[in-house]
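Colleague: Sequence plus the predicted model coming up.
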Amino acid sequence: MAQSQGWVKRYFKAFCKGFFVAVPVAVTFLDQVACVARVEGASMQPSLNPGGSQSSDVVLLNHWKVRNFEVRRGDIVSLVSPKNPEQKIIKRVIALEGDIVKTMGHKNRYVKVPRGHIWVEGDHHGHSFDSNSFGPVSLGLLHAHATHILWPPERWQKLESVLPPERLPVQTEEEC
């Protein structure tokens, strides 16, 4: 009887040691390196959720790629909503700081993206709450870079950083 209690005690100690190492490692990984997220809504169609409301893509979000605010035009990024800090939104980067962008429904026809900001839009124009509604977004609101579609299995793919030709900035900072 004493022998079986000793085994249980050793097992419990080993479990606790593993648990108290694994949990902080997992939390750090999910917070600093990568996580997965389900994409809801139609704002990024057809790139994400092409099936409409009956399907939701699950994407891999890479936190590490945006740690130095290094984003490119065409990247699909997750960011904290400028209107609701409890919500994360996913959009495509259209313009970087210093670029002049022709807007689609914003109060100004042309906007020069200020220093430390980006211009983001959904791929499904007219069905997206994006920079055309709230203006340029601070780089500090960046959460992650969406790199792959993980679910559903038939849509497994790497997400390419492609900027639609009609959404190219009117003038980029390099051209100034």
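Modeller: Yep, it's here.
Colleague: Please count neighbours and contacts with C-alpha atoms only from this point.
Modeller: OK.
Colleague: and Phe115, what is it in contact with?
Modeller: No Phe there; residue 115 is Arg. For Arg115, the contacting residues are 97-98, by CA atoms under 8 Å, 6 or more residues apart in numbering.
Colleague: And it, how far from Glu97?
Modeller: Using CA to CA, to the nearest Å, we find Arg115 at a distance of 5 Å from Glu97.
Colleague: which residues do the two both contact?
Modeller: Counting by CA under 8 Å, 6+ apart, no residue touches both Arg115 and Glu97.
Colleague: Scan the chain for its longest helix.
Modeller: When the chain is scanned for its longest helix (criterion: DSSP state H), the result is helix 2-32.
Colleague: next one: that one to chain centre, how far?
Modeller: Counting by CA atoms, centre = their mean, to the nearest Å, helix 2-32 is centred 32 Å from the centre of its parent chain.
Colleague: A further structure is provided below for comparison with the first:
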Amino acid sequence: MAQSQGWMKRYVKAFCKGFFVAVPMAVTFLDRVACVARVEGASMQPCLNPGGSQSSDVVLLNHWKARNFEVQRGDIVSLVSPKNPEQKIIKRVIALEGDIVKTMGHKNRYVRVPRGHIWVEGDHHGHSFDSNSFGPISLGLLHAHATHILWPPERWQKLESVLPPERLPVWNEED
């Protein structure tokens, strides 16, 4: 009996040591490096959730890539919603700071994206709550880059940074 209690005590001690090392490491990894997220809704169709309401893609979100606010036109990014800070949204970057973009339903026909901001839109126009609704979004709300579709298995792929030709900025500072 005493021998089994000694074994149990060693087991609990080893478990606690492992737990108190593994949990902070896992939290740090998920907060600073990468995590996964389920994409809901039709705003990014056909790129994400092409099956409509019957499917939800699961994507890999790379926090590391977003830590210096390095984004390019065409990137799919996760952002803190400017209307509801408890919600994350996923959209495509259409324009960067300094670009002039032709809007789709915004109060102004053309918008110059201010410094420290980006213009984001969903791929499914008319079914997306995006910059056309709330304007340019601060880079401070950038959460992560979506880099891969992980689920469902038949859709496993790397997400490409592709900007639809009809959504190119009217003018950008590189011109």
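Modeller: Noted; the coordinates are in hand. Just so we're clear, the structure is a prediction, and the values are computed from it rather than from any experiment.
Colleague: before we move on, back to that, distance from the longest helix of structure 1 to structure 2 after superposition?
Modeller: Once the two are superposed, helix 2-32 of structure 1 sits an average of 0.5 Å from its aligned residues in structure 2 (mean CA distance after the TM-score superposition for structure 1).
Colleague: So which bit of structure 2 is that helix matched to?
Modeller: Against structure 2, the aligned range for helix 2-32 of structure 1 is residues 2-32 (sequence alignment).
Colleague: With stretch 156-164 of structure 1 instead?
Modeller: Stretch 156-164 of structure 1 corresponds to residues 156-164 in structure 2, going by sequence alignment.
Colleague: Show me the residue at the heart of structure 2, geometrically.
Modeller: Geometric centre of structure 2, nearest residue: Ser78, 2.0 Å, by CA atoms, centre = their mean.
Colleague: In contact with that residue, which residues are there?
Modeller: 61, 88-91, 142-146.
Colleague: nearest to Leu30 of structure 2, of the residues you listed?
Modeller: For the contacts of Ser78 of structure 2, the closest approach to Leu30 of structure 2 (CA to CA) belongs to Leu61, at 9.5 Å.
Colleague: can you count the residues close to the closest residue in space to that closest one that isn't next to it in sequence?
Modeller: In space, Leu61 of structure 2 comes closest to Ala146 once its chain neighbours are excluded; the distance is 4.5 Å by CA to CA, 6 or more residues apart in numbering. Neighbour count of Ala146 of structure 2, defined by other CA atoms under 10 Å: 29.
Colleague: What residues does Ala146 of structure 2 make contact with?
Modeller: Each residue near Ala146 of structure 2 by CA under 8 Å, 6+ apart is listed here: 59-62, 75-78, 159.
Colleague: my read is it is in a strand, agree?
Modeller: Yes - when DSSP: H, G, I helix; E, B strand; the rest coil is applied, Ala146 of structure 2 is found to be in a strand.
Colleague: What lines up with it in structure 1?
Modeller: Alignment of Ala146 of structure 2 against structure 1 is given by sequence alignment, with Ala146 as its counterpart.
Colleague: quick one, strands of structure 2?
Modeller: Under the criterion DSSP state E, structure 2 carries strands at the ranges 34-38, 58-62, 76-80, 88-95, 100-102, 110-112, 117-121, 137-138, 142-151, 157-158.
Colleague: now those in a markdown table, with distance to Cys47 of structure 2?
Modeller: Putting the strands of structure 2 into a markdown table (distance: least, CA to CA, whole Å) gives the following:
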| stretch | distance to Cys47 of structure 2 |
| --- | --- |
| strand 34-38 | 14 |
| strand 58-62 | 12 |
| strand 76-80 | 10 |
| strand 88-95 | 10 |
| strand 100-102 | 22 |
| strand 110-112 | 26 |
| strand 117-121 | 13 |
| strand 137-138 | 22 |
| strand 142-151 | 10 |
| strand 157-158 | 11 |
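Colleague: Comparing those, which comes out most buried?
Modeller: Burial of these is given as mean neighbour count (mean count of other CA atoms under 10 Å); strand 117-121 ranks first at a mean of 25.
Colleague: outside of that strand, which residues touch it?
Modeller: Taking contacts as CA under 8 Å, 6+ apart, the residues outside strand 117-121 of structure 2 that touch it are 91-97, 113, 128-132, 135-139.
Colleague: That strand: average distance to aligned residues in structure 1?
Modeller: Overall, strand 117-121 of structure 2 averages 0.1 Å from its counterpart (mean CA distance after the TM-score superposition for structure 1).
Colleague: Pull the distance from that strand to the chain's centre.
Modeller: With CA atoms, centre = their mean, you get 13 Å for strand 117-121 of structure 2.
Colleague: For burial, what's the neighbour tally of Ser47 of structure 1?
Modeller: 16.
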